[in-house]
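Q: I would like to see how this sequence folds:
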Amino acid sequence: MGKLSVNINKIATLRNSRGGNVPDLLKVAADVQRFGAEGVTIHPRPDERHIRYQDARDLVPVVYTEYNIEGNPVQKFIDLVLETKPTQVTLVPDGDDAITSDAGWDTIKHKSFLQEVIQEFKNNDIRTSIFVDPVVSMVEGAKETGADRIELYTEAFAHEYGLGNEKGITPYIAAAQKANELGLGVNAGHDLSLDNIKFFKENIPGLLEVSIGHALIAESLYLGLENVVNMYLQKLK
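A: Predicted structure coming up:
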């Protein structure tokens, strides 16, 4: 069974839109774990437009499952991760003005930089994952950086699946098979939803964890947060 990590960025977006502390980000983090989620994910960005850096610190005593912090490893982000020491850091090559993540790393071009960053995290006993497109050469490059896992960027799969093209899963299967062969753990995230998660899970060998935020929170508006968390857990079995 792949683990479900709930990305709570959208809760922070809603909170920030009115100021104050409604909804309460820390309570939501506690609740999704109580509902059965096996992890909490946040993705702070330099402008702190949703998750604030202080949120990352405040969540440390609240997250008792797996704590996953995603982001572009600029120095401010690196310092935050080393301070909070999450279970996992996921390196994502976001531009400062990115609305959301839109590409994986070129692990060959940026090999030396990633090696340096990852070694620092490993020295502090923090598991490291690299956000990659479903390209075998990028998976092989991730292995060379010393990463523990990859996170497959699943937007293309979700788009194709929504069009009825199940063959959109093919490059993801090949990437996951290569990761398994190389001893890399496999995570996945971006645009996964209740509609496509079961098919994805059933076809990706060795899937360890999915990080889901936007769809899960949107679905919860209609179905309720506790109900939706458990619907994902059932589909991930």
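Q: Every contact and neighbour count from this point should use C-alpha atoms.
A: OK.
Q: Neighbours of residue 70, how many?
A: 23 (other CA atoms under 10 Å).
Q: From residue 78, how far off is it?
A: As judged by CA to CA, to the nearest Å, residue 70 and residue 78 stand 11 Å apart.
Q: Pull out the buried residues from stretch 85-104.
A: Buried residues in stretch 85-104, counting neighbours by 16 or more other CA atoms under 10 Å, are found at 85, 86, 87, 88, 89, 90, 91, 92, 93, 94, 101, 104.
Q: So residue 50, which state does it fall into?
A: coil (DSSP: H, G, I helix; E, B strand; the rest coil).
Q: quick one more, to check against the first:
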Amino acid sequence: MTKLSVNINKIATLRNARGHNRPDLLQAARDCERFGAQGITVHPRPDERHIRYQDARDLKSIVTTEFNIEGNPTPDFLALVREVRPEQVTLVPDAPDAITSNAGWDTIRHQEYLQGVVQELKGLGCRVSIFLDPDLDMMRAAATTGTDRIELYTEDYARQYPQDPAAAIQSYRAAAELAQELGLGLNAGHDLDLDNLAYLHQNLPGLAEVSIGHALICDALYLGLENTIQLYRRQLK
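A: The predicted structure follows:
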């Protein structure tokens, strides 16, 4: 079964717009789990424009499914992870001023660095996933870092899907097959929604988890959070 981890960054964005605690991020996380989410994802950035570092600390004590913290492994981020020790850490090479994640790691260029980070995080008891484009050479290099999983960056798939689903999925299917050969667990995320998620799921062997935030929260404005989470779960059956 492919698990659905709900990224709650956008709920934090709405809260921060007024500077109070409405909506209540912790209650939203509890509700997401109650409505069927199989994990909670957050991506704190240095400017804390949505998820704050304190949010990650607070969430650790209330998330009962799986807690996934994404981010660039800067000294501050690594210090947070050492304190919180989530079930999964997803390493994403985003610049501090990036609006959203926009590329996977160059695991050849950053091989030695990633090996050290992965070793430390696994020593803390965290599962480690590395954010990657569907590039087979980068996947082979990722495997030598010791990472447990990779997360395929699916923006290109989502962009191409409306015009030609078969072409859109081709490189991702090849990546999924190689992940199995390399013994890597497989996650996916970015721009996945109710239109393109089922096709991705049907065509990626071994897909363990998807992390979805922006589209899911947008859909919830019209459909309600509980109904939306259930609709996303149905795409993964």
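Q: before we move on, the earlier item: tell me which of the buried residues of stretch 85-104 of the first structure fall in strands.
A: When the buried residues of stretch 85-104 of the first structure are checked against strands (DSSP state E), the matches are 88, 89, 90, 91.
Q: ok, now how distant is residue 216 of the second structure from residue 63 of the second structure?
A: Per CA to CA, residue 216 of the second structure is found 19 Å from residue 63 of the second structure.
Q: who's more crowded, those two?
A: Just comparing residue 216 of the second structure and residue 63: by other CA under 10 Å the higher neighbour count belongs to residue 216, 24 against 17.
Q: The helix or strand hosting the more buried one maps to which residues in the first structure?
A: Residue 216 of the second structure is located in helix 214-223, with elements delineated by DSSP states H and E. Matched against the first structure by TM-score structural alignment, helix 214-223 of the second structure falls on residues 214-223.
Q: That stretch vs the second structure, mean deviation?
A: Compared with the second structure after the fit, stretch 214-223 of the first structure shows a mean deviation of 0.4 Å (mean CA distance after the TM-score superposition for the first structure).
Q: What ranges does the first structure have for its helices?
A: Ranges of helices in the first structure, per DSSP state H, are 9-18, 25-34, 53-58, 75-84, 111-123, 136-145, 155-162, 170-182, 197-203, 214-223, 225-236.
Q: which stretch among those comes nearest residue 42 of the first structure?
A: helix 9-18 (5.9 Å; CA to CA).
Q: show me the contacts for the residue most central in space within the first structure.
A: Nearest to the geometric centre of the first structure sits residue 211, at 4.2 Å (CA atoms, centre = their mean). Residue 211 of the first structure makes contact with 4, 5, 6, 7, 41, 187, 188, 189, 190 under the criterion CA atoms under 8 Å, 6 or more residues apart in numbering.
Q: So what's the residue count around the fourth one?
A: Put plainly, it is residue 7 of the first structure. Neighbour count for residue 7 of the first structure, taken as other CA under 10 Å: 25.
Q: Check the second one too.
A: Taking other CA under 10 Å as the neighbour definition, residue 5 of the first structure ends up with a count of 26.
Q: Please name the residues that touch it.
A: 37, 38, 39, 40, 41, 66, 68, 209, 210, 211, 212.
Q: Fine by me, we can end here.
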